[in-house]
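Engineer: Give me a 3D structure for the following:
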Amino acid sequence: MFWNLTSPGHTVVKNRHGLVVRAAVSHARGTAERDTALELLQSLPKKRRKTVGADKGYDLKSFVQRCRDLRITAHVAAKDKGSAIDERTRRHAGYEVSQRKRKCVEEPFGWAKVIGPIRQVKQRGKPRVNALFQTTMMGWNLVRMRNILATSGTRAGHEPAWPHTPRRRRRQAHEHASRHITSLSKNGRNAAPVTCDRRFSTAC
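Structural biologist: So this is what the prediction gives:
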């Protein structure tokens, strides 16, 4: 999550490839994380049952029950006492996988603060901050998909889609992408929708 004092950012990330499938900015309040997470999860395609991993801040009966109503199994980190996650959920191997993979939800935020423009947000107002956040997450998806294609091409025995370059050229490419993302955010463009898979993680 990133905080602009009054506008925290939230994402839902596909665990398999680390792509951001939903992103939004909300107003800071006591229940903003869970409320926005449910809104983002509700907007996902409802064709297949899904799981969602999250930290202990989401271990509440109201959140877990609402996820079940959406046909989503909540694989949140269980509290030591008074956990809403029962043994039926924790005994499955998928729960352990979700707990390992949910940490990848922090990678887009780290990239967006180091490479992207959200370390110190200069925009004011929720619509402008949301446009900046959406565009930054779109930039992360482009970088991530480039790396996925390069890796898959190498494994298949073909030339990688993004050839290996010296460190200096890679840094210049990242700086160019950062400037491009900033210019897009000034124009107020929103990120395009991204297809998603069954297993997700949320960070708010």
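Engineer: Only C-alpha atoms from now on, for both contacts and neighbour counts.
Structural biologist: Noted.
Engineer: Would you mind finding the longest helix in the chain?
Structural biologist: helix 126-155 (DSSP state H).
Engineer: In that one, which residues are buried?
Structural biologist: For helix 126-155, the neighbour count (16 or more other Cα atoms under 10 Å) marks 126, 128-141, 144, 148, 150 as buried.
Engineer: want to put them side by side, so please do this one too:
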Amino acid sequence: MAQGQRGQPASGDGAGGRPDCRICARCLHERRTTVHIHTPFRRTTRLGGYVTTQRVRKRIEEAFGWIKTVAGQDKTKFRGCNRVGWAFIFAAAAYNLVRLPKLVTETG
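Structural biologist: This is a model prediction of the structure:
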């Protein structure tokens, strides 16, 4: 396509047609180039369940973060699936005990 036509894709070299320039908004505007950015989140963020999912994900990530940092499970000290599994369950139970007073005050 000739330079200046509508819908012209950006050049793949990242120079935007200028030897010492990266693709910037000004260059794209001068060249009348259409930029397409793939954003799948535009569809999902509008749904009502997305906010709920993010809240649940945050709670789960907090638990795993606590287990890895405070409970010392970032690098396990045991070998074998049974012992590692036992240590993780023990750390998760400890996290539940830490969380319990906050849950009791929220509901009670």
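Engineer: what helices or strands is the longest helix of the first structure leaning on?
Structural biologist: strand 20-25, helix 107-114, helix 167-186 (3 or more Cα pairs under 8 Å, 6 or more residues apart in numbering; DSSP states H and E).
Engineer: That helix vs helix 167-186, what angle?
Structural biologist: Orientation of helix 126-155 of the first structure against helix 167-186 (axes from the mean of the first three to the mean of the last three Cα atoms, to 10 degrees) gives an angle of 150 degrees.
Engineer: In contact with Thr73 of the first structure: list those residues for me.
Structural biologist: 49-52, 64, 67 (Cα atoms under 8 Å, 6 or more residues apart in numbering).
Engineer: nope, Leu38 of the first structure is what I meant
Structural biologist: Counted by Cα under 8 Å, 6+ apart, Leu38 of the first structure has contacts 63, 66-67.
Engineer: Equivalent analysis for Thr76 of the second structure, please.
Structural biologist: Val84.
Engineer: And for Ala24 of the first structure?
Structural biologist: Counted by Cα under 8 Å, 6+ apart, Ala24 of the first structure has contacts 9-11, 36, 40, 130, 133-134.
Engineer: okay if I get the residues you listed as CSV plus distance to Val21 of the first structure?
Structural biologist: Formatted as CSV, the contacts of Ala24 of the first structure follow (distance: Cα to Cα, whole Å):
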residue, distance to Val21 of the first structure
Gly9, 14
His10, 11
Thr11, 8
Thr36, 14
Leu40, 9
Asn130, 15
Phe133, 13
Gln134, 11
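Engineer: Rebuild the contacts of Thr73 of the first structure as JSON lines, extending it with secondary structure and neighbour count.
Structural biologist: As requested, the contacts of Thr73 of the first structure are arranged in JSON lines below (DSSP: H, G, I helix; E, B strand; the rest coil; neighbours: other Cα atoms under 10 Å):
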{"residue": "Arg49", "secondary structure": "coil", "neighbour count": "13"}
{"residue": "Lys50", "secondary structure": "strand", "neighbour count": "20"}
{"residue": "Thr51", "secondary structure": "strand", "neighbour count": "20"}
{"residue": "Val52", "secondary structure": "strand", "neighbour count": "24"}
{"residue": "Val64", "secondary structure": "helix", "neighbour count": "20"}
{"residue": "Cys67", "secondary structure": "helix", "neighbour count": "20"}
